[in-house]
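Peer 1: A predicted structure for the sequence below; I have some questions about it.
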Amino acid sequence: MIDFTLLQWLLLFFCALLIGMSKVGIPGVSMFVVPVLALIFGGKASTGILLPILMMADWFGVGYYHRHARWHYLWKLLPWAFVGVGIALWVGEVVNDEWFKNIIAILVFICIALMLWKDRQKSGNFFPDTWWFAATMGILGGFATMIGNVAGPIFAIYLLAMHLPKNSFIGTGAWFFLIINLSKFPLHILIWKTINWQTLKLDLILLPGIAAGAFLGIWLVKKIPEKTYRAFVIVVTAVSALLLLV
């Protein structure tokens, strides 16, 4: 497990750096991690390597932005997200996840288009404020995070549609993923069997990279204005969704 080449170690620490950045407000950059880890470890096995890294990074995000979370939106999403996790848990046992990742990517593009259309409207209500939109995004997000740890773009679309300020966007997302990832941890151990002592040892070795990414991400977020941040999230989300189709 730890007998990697120098290039593989560099890639692993770069992945840890990106994950740390993504959890404190540079969303989407961690999507580059998914194909890299899948290349090194294989598709399903890579999800067990990635989950504890994400969980460690979640604590950095929650620790710094926890005061800004909007729990109203979390309570709307979390029950449906657990439904999505349950569906994905079964699907992951019987179906190849690549086909589902392509569907998720297409749905992300559709959501981006709808959100941009909404931004151009001068008045009128739009469906993101309805219960069924939260339910749809919650199920999709739960499914995506269990299948391949790729729920970032879907959750970003939902919060962007709610027009949350920058810090509220980050704080709400940090709590959401910490809760969801903690719930996934025993499922990976007991059912998928993708997490064991060896994988956890590797994850702990990568902790310095996660911490460095978190501090770098916090510094970058402070430098980005609100309007620029929203545009940045949209662009990175679109690129991240495109990576799922590759």
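Peer 2: Yep, it's here.
Peer 1: CA only for contacts and neighbour counts going forward, please
Peer 2: OK.
Peer 1: Nearest residue to the residue nearest the centre of the chain in space, please, no chain neighbours.
Peer 2: The chain has residue 152 as the residue nearest its centroid, 3.0 Å off, counting by CA atoms, centre = their mean. Nearest non-adjacent residue to residue 152, counting by CA to CA, 6 or more residues apart in numbering: residue 28, 6.4 Å away.
Peer 1: and if you look at residue 141?
Peer 2: Per CA to CA, 6+ apart, closest to residue 141 is residue 151, 4.8 Å.
Peer 1: residue contacts, that neighbour?
Peer 2: Neighbouring residues of residue 151 by CA atoms under 8 Å, 6 or more residues apart in numbering: 140-145.
Peer 1: any idea which of these is closest to residue 55?
Peer 2: Using CA to CA, the shortest approach to residue 55 within the contacts of residue 151 belongs to residue 145, at 12.4 Å.
Peer 1: and the contacts of residue 151, which are buried?
Peer 2: Using 16 or more other CA atoms under 10 Å as the burial test, these include 140-145 as buried.
Peer 1: from those, which is closest to residue 182?
Peer 2: residue 145 (11.8 Å).
Peer 1: and that closest one, which of the three is it?
Peer 2: helix (DSSP: H, G, I helix; E, B strand; the rest coil).
Peer 1: Spit out the contact partners of it.
Peer 2: 85, 151-152.
Peer 1: Inside helices: which ones of these?
Peer 2: 85, 152 (DSSP state H).
Peer 1: Next up, a structure to set beside the first:
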Amino acid sequence: MLAVFAVIGFIIGFSKTSIGGVAAIGVAVAALVMPAKESTAAILAVLIVGDLVAIRFFGRHVDWSLLRSLVPAVVPGLVLGTLFLAWVSDEVLRRSIGAMILALVALQLWARWRRDGHEQGRRSRADHPLMAAITGTAAGFTTMTANAAGSVMTLYFAAKGVDKARFVGSFAWFFLGVNLAKVPFSVGLGLMTWADVGRAVIVVPAVVLGGLAGRALLRRLRQEQFEVAVLLGSGLAGLLLVTS
């Protein structure tokens, strides 16, 4: 099991410093080797380690104005996610989140297809306060239920045209706060234990290696390539959750 979590740790570290949606691949792998609800808590500490690694590399690029519009809506999403976890089955949980991610990817692909000559209009819609509220709530819900909010946030940041360094830096700070906020909810549901924390400590080297690999890739990707990779990673994560 530790070997599996080392692989998951590498994937998470890689995603935190490069293509955010790819983290959901690690989530899907964890859900395949243990019950889905338990897996969400089991990798929470690993995700926090990944956030810290990403902050070490890209934290100075954070855009606080971008995050301030999202944070107020996250807490309602966390509460809704906690209630959902209390009664939904593992299978329904995985497939619901996967279907949501695939729908968001399809919407973003449609927006990219239509954006030629309408770039400013696309940006203005993404800047609407209602879009920030919807994204914040969806991020809180999906991160609490399946640690899959990375795909939600990557699609939102991509729609706003956030450059890749600011993207990764803001992403890291946002999820460090959100993941720390999830800890009491997970403990209250009886899902997170000290064993999960110990496992995260053991796989720290794998997370750091993944973070270094992700940073190396990010430096080589052009902005357009980065946006395409984000969509592909999110789509793959959604498919894994729906079919696992």
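Peer 2: Structure received. Being a predicted model, the structure only gives us computed values, none of them experimental.
Peer 1: TM value for the aligned chains?
Peer 2: The pair, once superposed, lands on a TM-score of 0.91 when counted by TM-score structural alignment, normalised by the length of the second structure; 238 aligned residues with a CA RMSD of 1.7 Å.
Peer 1: corresponding residue for the residue nearest to residue 152 of the first structure in the second structure?
Peer 2: For residue 28 of the first structure, the aligned position in the second structure is occupied by residue 21, per TM-score structural alignment.
Peer 1: Let me know how buried that match is, in neighbour terms.
Peer 2: Close neighbours of residue 21 of the second structure, defined as other CA atoms under 10 Å, add up to 29.
Peer 1: which residues does it contact?
Peer 2: Counted by CA under 8 Å, 6+ apart, residue 21 of the second structure has contacts 15, 148, 150-151, 154, 230-231, 233-234, 237.
Peer 1: before we move on, what about residue 143 of the first structure?
Peer 2: 81, 83-88, 151.
Peer 1: Helix or strand: which one has the equivalent of residue 137 of the second structure over in the first structure?
Peer 2: Alignment note (TM-score structural alignment): residue 137 of the second structure maps to residue 139 of the first structure. Here residue 139 of the first structure, judged by DSSP states H and E, is contained in helix 131-148.
Peer 1: mind checking the SS state of the match of residue 28 of the first structure?
Peer 2: Secondary structure for residue 21 of the second structure, judged by three-state DSSP, is helix.
Peer 1: From residue 148 of the second structure, how far out is it?
Peer 2: 8 Å (CA to CA, to the nearest Å).
Peer 1: and if you look at residue 162 of the second structure?
Peer 2: With CA to CA as the criterion, residue 162 of the second structure and residue 148 of the second structure are 20 Å apart.
Peer 1: ok, those two, which is more surrounded?
Peer 2: The neighbour comparison of residue 162 of the second structure against residue 148 (other CA under 10 Å) goes to residue 148, with 33 against 18.
Peer 1: which residue lines up with the more buried one in the first structure?
Peer 2: Aligned partner of residue 148 of the second structure by TM-score structural alignment: residue 150.
Peer 1: Can you tell me the closest non-neighbouring residue to its match?
Peer 2: Take residue 150 of the first structure and drop its neighbours on the chain: the residue closest to it by CA to CA, 6+ apart is residue 144, 5.4 Å away.
Peer 1: Pretty sure the one you found sits against residue 138.
Peer 2: No: if you go by CA atoms under 8 Å, residue 144 of the first structure and residue 138 don't touch, sitting 9.8 Å apart.
Peer 1: shared neighbours of those two, anything?
Peer 2: Common neighbours of residue 144 of the first structure and residue 138 (CA under 8 Å, 6+ apart) are residue 84.
Peer 1: Run a quick neighbour tally on the aligned residue in the first structure for residue 102 of the second structure.
Peer 2: Superposed on the first structure with TM-score structural alignment, residue 102 of the second structure falls opposite residue 109. By the criterion of other CA under 10 Å, residue 109 of the first structure has 19 neighbours.
Peer 1: circling back to that earlier point, show me the contacts for the closest residue to the match of residue 137 of the second structure other than its chain neighbours.
Peer 2: When the adjacent residues along the chain are set aside, residue 139 of the first structure lies closest to residue 84, with 4.1 Å between them (CA to CA, 6+ apart). Residue 84 of the first structure makes contact with 138-144, according to CA under 8 Å, 6+ apart.
Peer 1: which one of those sits closest to residue 222 of the first structure?
Peer 2: Using CA to CA, the shortest approach to residue 222 of the first structure within the contacts of residue 84 of the first structure belongs to residue 141, at 27.3 Å.
Peer 1: Hmm, residue 81 and that closest one touching each other?
Peer 2: Yes: using CA under 8 Å, residue 141 of the first structure makes contact with residue 81 at a distance of 6.1 Å.
Peer 1: before we move on, back to that, which one of the contacts of residue 145 of the first structure is nearest residue 65 of the first structure?
Peer 2: residue 152 (17.0 Å).
Peer 1: Distance-wise, check residue 180 of the second structure relative to residue 189 of the second structure.
Peer 2: Taking CA to CA, one finds residue 180 of the second structure at 15 Å from residue 189 of the second structure.
Peer 1: Next: residue 169 of the second structure.
Peer 2: 31 Å.
Peer 1: so the helix or strand harbouring residue 179 of the first structure matches what in the second structure?
Peer 2: Using DSSP H and E, residue 179 of the first structure falls within helix 166-187. Using TM-score structural alignment, the residues of the second structure aligned to helix 166-187 of the first structure are 164-185.
Peer 1: The matching stretch vs the first structure, average distance?
Peer 2: When the first structure is superposed, stretch 164-185 of the second structure averages 0.7 Å from its matched positions, counting by mean CA distance after the TM-score superposition for the first structure.
Peer 1: Could you check which helix or strand contains the alignment partner in the second structure of residue 63 of the first structure?
Peer 2: Mapped onto the second structure by TM-score structural alignment, residue 63 of the first structure lines up with residue 56. Using DSSP H and E, residue 56 of the second structure sits within helix 44-58.
Peer 1: now that helix and helix 129-146, what's the angle there?
Peer 2: Orientation check (axes from the mean of the first three to the mean of the last three CA atoms, to 10 degrees): helix 44-58 of the second structure against helix 129-146 gives 130 degrees.
Peer 1: just checking, what packs against helix 44-58 of the second structure?
Peer 2: Packing partners of helix 44-58 of the second structure (3 or more CA pairs under 8 Å, 6 or more residues apart in numbering; DSSP states H and E): helix 2-16, helix 164-188, helix 194-202, helix 204-220.
Peer 1: Of those, which stretch is the most buried?
Peer 2: helix 2-16 (a mean of 24; mean count of other CA atoms under 10 Å).
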